[in-house]
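>>> sequence first, predicted coordinates after that:
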Amino acid sequence: MPPDRTGTVGLFATCLMNAMRPNIGFAAARLLEDAGWRVEVPREQTCCGQPAYNGGDEDAARALARRTIAQFEAFDALVAPSGSCLATLKHDYPRLLRDDPLWAGRAQALADKSWELLTFLHERVGPEHIRSRFPHRVTYHDSCSGLRQLGIREAPRALLARVEGLRLVEAEEREVCCGFGGTFSVKYPTLSERLAENKVQRLLATRAEVVLGGDLGCLLHLAGRLSRICAPVRVYHTVEVLAGLADGPGIGQA
C-alpha cells in the first residue's frame, strides 16, 4: 500500500505505556503528526482485554473488546505501539465476537483498520519521514507477538536504517522468546528468568550500547534482567529513537 498521509489516527495507549513509559506515546504522536496525520487518544479507553482472554475469562474479554471497538471505530485507523495488544485487537476480537450479531461486523471492521505502530510508520507514513540522529551501536529484539502473530520483521529495521549514525548489529537467535509472555512470566517465573538470561547474554554478545524493540512488556523484562546483572546497556522502544526522544534514561532506569 502506498504511503497515505491523510486522516485521523486513534492512538491505543496500552496499559504498560500509560503506567511505565508515556514517552512512547509522545514519540508516536510526534511522528504521526509530523507526517500529516491527526492523532487522538480517547480518554475512556481501557485495557484491550488480553490478560482476561489469556486467563480464560472470555466474558470479561468480550466486554473490554466491545468497549474498545466503541471507542475507536470512528477513526480512520487505530494504531498501537505494541504487537501484543494489536494482535488481540486484530485476531482475537473477531473470534471472541463472531457469534454476536450486533458486534461481529464491528469487530472485523476495526480489525481491518488496526495497525501496529512500526508497521504503520513503514507502510502508511513512509520511512522518508524519519529524520532523527542516534549515533550508537544497537541491537533489536523481535517480540513473539509481533513476529509470529503479525509478521513484523522488516519494518522496524527499514525505519532504523533511516536514523543517522545508528549501527544495527543483529544478535544470534534473535527470534527466540525473551521469557516475558505476559502472564507466562507470572505463572512460570523460573523458566521466564532462564529465558531472559539466555536472551540477555546473546544481546550482550553484540556489544551493543542499546537494545530496541516494539513491545514494552518484553523491553521491561529485558531491562530488568540487564539491571540485575549491572550491564551498562540502555533499553528503548524503537519509536523513541525514531522520534528523537531517546535522550533520557532508558526503560527501567530512574
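Arrived safely, thanks for sending.
>>> for the rest of this, base every contact and every neighbour count on C-alpha atoms.
Noted.
>>> ok, then the element right after the one helix or strand Gly224 maps to?
In the assignment (DSSP states H and E), Gly224 maps to helix 216-228. Next along the chain after helix 216-228, taking DSSP H and E as the criterion, comes strand 234-237.
>>> now the element after that next one, going C-ward?
helix 238-242.
>>> who does that following helix touch, helix- and strand-wise?
Here helix 238-242 touches helix 23-34, helix 154-160, going by 3 or more Cα pairs under 8 Å, 6 or more residues apart in numbering; DSSP states H and E.
>>> pasting the second one now:
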Amino acid sequence: MTTLADKAILSGADNRPPMLEKDMYNSWKSIMELYMMNRQHGRMVLESVENGPLIWPSVEENRVTRPKKYSELSAIEAIQADCDIKATNIILQGLPPEVYALVSNHKVAKELWERIQLLMQGTSLTKQERECKLYDEFDKFAYKKGETLHDFYLRFSLLLNDMNIYNMKLEQFQVNTKFLNTLPPKWSKFMTHVKLVRDLHTTSIDQLHAYLGQHEFHAKKVRLMHERNSDPLALVATHQMTQSPY
C-alpha cells in the first residue's frame, strides 16, 4: 500500500495528486501544497487556493459595463483563470469518493479547500463541543429570505453531512419535520400535502426536495399573491379597478 510518505517523494514527478487519508489530513495538506507548487504556474495555483480566484475584470462597451470574455483577458489574467480551474481539479482528484461526495458542489478552490479542512479537522473545539455546536445549528436552522428551494436544501444537506462526520444520528422523521417546518409560508399548502401522502419515517430528504421541486413554480405564485395582498397600495389599486365607473 502506498503511503503519504511515498507520495511525498513522488510529488514532483507523479501526475496524480496524493490521495487523502482521513487520519492523516495534516500530512496530506502539506504534500498537496508541494504537489501544486510543482505544477506549471504552481505559485498561481496555490494563490488561487489560499486567496481565492481571479476577480474577473470588466470592460465598458457602448456605455455598458460587462465582464470581459476569456479571449479579452490579458496574458496574466488568462493564466490565473486557468490556474483557478486547475486548482479545483487537483484538489478533487485527491479525494476519496466518500469525501468527494460531500464537497463536490464547491467549484471555487478556496471554498473547497476550507470545506475539506472543516470536515477533516473541524475547529479547535473538542468533539463534544463540536457536537453541541452542530445540534445548536440544527435547532436554529432557518430559511434565508430570497433563497431558492435548492439553495435551502443544499445548506441543510451540508449541515446533515457535518453531523454524519461525527456520527451524530438523527431520526429520519426528525430530519424531515425540521426541513418542512423551516420552509417559508408559501410552501404551507404543499407541506400539508406531503405530510398526508408521505411517510416521514422512511422518506429521504432527497425525495422530499425532489417532490417539492416539482411545485416550486406554484409556490412562487402563492408568495407573489401574498405580497400583493399585503400591500395596501396594491389592494387600493385592485379595488379601484374592479369598481364600476357608473
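Yep, that arrived. Please read all numbers here as calculations on a predicted model, not as lab measurements.
>>> quick check: TM-score for this pair?
In this superposition the chains share a TM-score of 0.26, using TM-score structural alignment, normalised by the length of structure 2; 97 aligned residues with a Cα RMSD of 5.1 Å.
>>> just to revisit the earlier point, looking at the helices and strands packed on helix 238-242 of structure 1, which one is packed in the most?
When those are scored by mean count of other Cα atoms under 10 Å, the highest mean neighbour count falls to helix 23-34 (a mean of 19).
>>> quick one: that helix to helix 216-228, angle?
130 degrees (axes from the mean of the first three to the mean of the last three Cα atoms, to 10 degrees).
>>> which secondary structure elements does helix 23-34 of structure 1 sit against?
Under the contact definition 3+ Cα pairs under 8 Å, 6+ apart, helix 23-34 of structure 1 sits against helix 15-20, strand 38-40, helix 238-242.
>>> of all the ones you listed, which one is nearest Ser227 of structure 1?
The closest of the helices and strands packed on helix 23-34 of structure 1 to Ser227 of structure 1 is helix 15-20. By Cα to Cα, the value is 16.0 Å.
>>> Met120 of structure 2 and Trp28 touch, don't they?
No. Here Met120 of structure 2 does not reach Trp28: they are 10.9 Å apart, not a contact under Cα atoms under 8 Å.
>>> of the two, which one has the most company?
Neighbours per residue (other Cα atoms under 10 Å) separate Met120 of structure 2 from Trp28, with Trp28 holding more: 22 against 18.
>>> buried stuff in the helix or strand containing that one?
Secondary structure assignment for Trp28 of structure 2, by DSSP H and E: helix 25-37. Neighbour counts over helix 25-37 of structure 2 (16 or more other Cα atoms under 10 Å) mark Tyr25, Trp28, Lys29, Ile31, Met32, Glu33, Leu34, Tyr35, Met36, Met37 as buried.
>>> Serialize the residues you listed to JSON lines and add fields for distance to Arg155 of structure 2.
Converted to JSON lines, the buried residues of helix 25-37 of structure 2 look like this (distance: Cα to Cα, whole Å):
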{"residue": "Tyr25", "distance to Arg155 of structure 2": "24"}
{"residue": "Trp28", "distance to Arg155 of structure 2": "27"}
{"residue": "Lys29", "distance to Arg155 of structure 2": "26"}
{"residue": "Ile31", "distance to Arg155 of structure 2": "30"}
{"residue": "Met32", "distance to Arg155 of structure 2": "28"}
{"residue": "Glu33", "distance to Arg155 of structure 2": "28"}
{"residue": "Leu34", "distance to Arg155 of structure 2": "32"}
{"residue": "Tyr35", "distance to Arg155 of structure 2": "31"}
{"residue": "Met36", "distance to Arg155 of structure 2": "30"}
{"residue": "Met37", "distance to Arg155 of structure 2": "33"}
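>>> please identify which of these is nearest to Thr192 of structure 2.
Thr192 of structure 2 has its nearest neighbour among these in Tyr25, at 44.7 Å by Cα to Cα.
>>> where do the strands sit along structure 2?
58-61, 64-67 (DSSP state E).
>>> let's have these in JSON lines, adding mean neighbour count and distance to Glu137 of structure 2.
Listed next are the strands of structure 2 as JSON lines, based on neighbours: other Cα atoms under 10 Å; distance: least, Cα to Cα, whole Å:
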{"stretch": "strand 58-61", "mean neighbour count": "11", "distance to Glu137 of structure 2": "39"}
{"stretch": "strand 64-67", "mean neighbour count": "10", "distance to Glu137 of structure 2": "37"}
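>>> can you redo those strands as a markdown table with distance to Val222 of structure 2?
Output for the strands of structure 2, formatted as a markdown table (distance: least, Cα to Cα, whole Å):
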| stretch | distance to Val222 of structure 2 |
| --- | --- |
| strand 58-61 | 38 |
| strand 64-67 | 35 |
